[in-house]
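Q: sequence and predicted model, in that order:
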Amino acid sequence: MGKPHPIELRVRVVAFVEEGNSHREAARHFRVSPRFINNMMILRRTSGSLAPARQGHAPSGGKLAAHGKWIAERVADNGEVTLDELCVELAGRGVLVHRATVGRFLNRLGLSNKKKPQGKRTVAAGDRIGA
């Protein structure tokens, strides 16, 4: 995503239009799109400010932030739970998410849901056969 236009340009554009020039004249003069001019005028009229909106995701942590403790406990209780199973259980709790979202959330928690086939599991040094 690109950066928002500088506040100085926004102020100059709005002042130019408020002097009596049309939106299209302002767009040609400042070499921006007519839609940008329209958006700035709407923003000024509705909020009284020309500051750009915050970009990116909300700092809340997403849909799963409120369920983090439950997810961590669920994975700790049953380390063999799959992403699809977690998605189904979360849907039962009223949270509809994609399996990739659950995977990223587990990664942020430092948990892994990677499985190894039964014969390829690591064995502790004292548990080795013949040791």
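A: All right, it came through fine.
Q: make it CA atoms for all contacts and neighbour counts henceforth
A: Will do.
Q: ok, which stretches of this structure are helices?
A: Using DSSP state H, the helices of the chain run over residues 7-18, 23-30, 34-47, 68-77, 83-92, 99-109.
Q: same for the second one, what does it pack against?
A: Read that as helix 23-30. Helix 23-30 sits against helix 7-18, helix 34-47, with contacts defined as 3 or more CA pairs under 8 Å, 6 or more residues apart in numbering; DSSP states H and E.
Q: that one vs helix 34-47, what angle?
A: Using axes from the mean of the first three to the mean of the last three CA atoms, to 10 degrees, the direction of helix 23-30 lies 110 degrees away from that of helix 34-47.
Q: dropping in the other structure now:
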Amino acid sequence: MGKPLSIDLRVRALAAVDAGLSRRAAAERFGVSASSVIRWDQARRERGDPGPKSQGGDRTSHRIEKHADFIFALLEERGDITLEEIRTALSARGFHTAISTIWRFFDRHAVTRKKRPAMRANRTVRTS
């Protein structure tokens, strides 16, 4: 992902716009695209600051977090439920998601779904 252009460049380009230069002419003077200067000017009018918005981060996990109580209830009800069965149950409630989303939900909440053997593994002789 690219890095945002500096605040100094944004301020100088917008100062040129304030001094009477068109946004396209200011973009050409400072060697940036016209759409960038237009967006900076729009951000300054809307937010009061031409600075960049935050980049990266998680923007979608809040959707599955709304169903956390239901998912944990499924785990209590059936301890051996699979991720696919959880996905099917969520789909029946109208929330369609991928198995990887459910896996990341469990990872965030430190829930392990690994099935462990009933007896401890023998270290000297292989048991079948």
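A: Cool, got the structure. No experiment lies behind these values; they were computed from the predicted model shown.
Q: care to give me the TM-score?
A: Between these two chains, after superposing, the TM-score reads 0.74 (TM-score structural alignment, normalised by the length of the second structure); 119 aligned residues with a CA RMSD of 2.4 Å.
Q: ok, back up a step: and the helices and strands packed on helix 23-30 of the first structure as a markdown table, adding mean neighbour count and distance to residue 121 of the first structure?
A: Shown next, in a markdown table, are those (neighbours: other CA atoms under 10 Å; distance: least, CA to CA, whole Å):
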| stretch | mean neighbour count | distance to residue 121 of the first structure |
| --- | --- | --- |
| helix 7-18 | 15 | 58 |
| helix 34-47 | 15 | 58 |
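Q: closest one to residue 80 of the first structure among those helices?
A: Nearest to residue 80 of the first structure, of all those, is helix 34-47, at 50.7 Å by CA to CA.
Q: quick one on the thing from earlier: nearest to residue 123 of the first structure, of the helices of the first structure?
A: helix 68-77 (19.2 Å).
Q: once aligned to the second structure, how far is that closest one on average?
A: In the superposition against the second structure, helix 68-77 of the first structure averages 2.6 Å from its aligned positions (mean CA distance after the TM-score superposition for the first structure).
Q: other residues contacting that helix?
A: Contact with helix 68-77 of the first structure is made by 81, 86, 106, 109, 111, 113, as judged by CA atoms under 8 Å, 6 or more residues apart in numbering.
Q: tell me which residues in stretch 83-103 of the first structure are buried?
A: Neighbour counts over stretch 83-103 of the first structure (16 or more other CA atoms under 10 Å) mark 83, 86-88, 90, 99, 102-103 as buried.
Q: all set now, cheers.
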